[in-house]
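**Q** just need the structure, nothing else, for what follows:
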Amino acid sequence: MAIHASPRVTEILAQKYVEPLRESGEFAHEIVESLRAYVDNQMNIPAAARSIPVHVNTLRYRLRRFEELTGCYLEDTSTVIEVSWVLEVFGRDL
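**A** Sure, this is the predicted structure:
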């Protein structure tokens, strides 16, 4: 409900997390897939890697690339909450 009631928050989060990914072209889709798996699997990297399926090192690389592009850290609870918000709004269309 908050997502639909707060379009300004969505806009801010899109600038923070979506725009930097767009620089990566097609690789952005792989980063998004990895983020979704990471969040959906309670930040458990081996489980997330199995769910997509990719090697754990591939998943780690993609997540690290996300952090580099956005300047955010996935160990930060606030980042995970905000990324979850963005994934909910944009789905697979980042």
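**Q** every contact and neighbour count from this point should use C-alpha atoms.
**A** Noted.
**Q** distance check, the residue nearest to Ser84 when sequence neighbours are not counted against Leu21.
**A** Nearest residue to Ser84, sequence neighbours excluded (C-alpha to C-alpha, 6 or more residues apart in numbering): Val39, at 7.0 Å. Separation of Val39 from Leu21 (C-alpha to C-alpha, to the nearest Å): 17 Å.
**Q** now show me the structure for the sequence below, then we'll compare the two:
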Amino acid sequence: MMSDWRDRLKLAEGDTLKLLHSKSTGFMQETDVETYEIRASNGSVSGTVIFTDHTAVKGFKRTLCVVQRSTAGEILIDEAWTA
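**A** The predicted structure follows:
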């Protein structure tokens, strides 16, 4: 069974994800992009996550990508894989 993309994140105990916005892009809306804030248990923002799910128009192959950044902009996770 495939693991959830959230399992790839580096989160501290008590951190939660808050969806800020989502959109579909591409000429056939083949790419879904979701932007999240990482909230610490005290409510402060400790980083951001951008999750991308692209379905190729030819062949219908899915490519998933997750990028996690600290509040300073440092990239903590940058992974892509096929589903």
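**Q** superposing both, give me the TM-score.
**A** After superposition, the two chains reach a TM-score (TM-score structural alignment, normalised by the length of the second structure) of 0.27; 45 aligned residues with a C-alpha RMSD of 4.3 Å.
**Q** before we move on, the earlier item: of Val39 and Leu21 of the first structure, who's got more company?
**A** The residue with more neighbours, out of Val39 of the first structure and Leu21, is Leu21; 21 against 18, by other C-alpha atoms under 10 Å.
**Q** mind checking the SS state of the more buried one?
**A** For Leu21 of the first structure, the assignment made with DSSP: H, G, I helix; E, B strand; the rest coil gives helix.
**Q** how many other residues sit next to the residue lying closest to it once chain neighbours are set aside?
**A** Setting aside the residues directly before and after it, Leu21 of the first structure is nearest to Ala28 in space (C-alpha to C-alpha, 6+ apart), at 5.4 Å. Each residue near Ala28 of the first structure was counted by other C-alpha under 10 Å, and the total is 20.
**Q** same question for the one 3 residues further on.
**A** Residue crowding around Ile31 of the first structure was assessed by other C-alpha under 10 Å; the count is 21.
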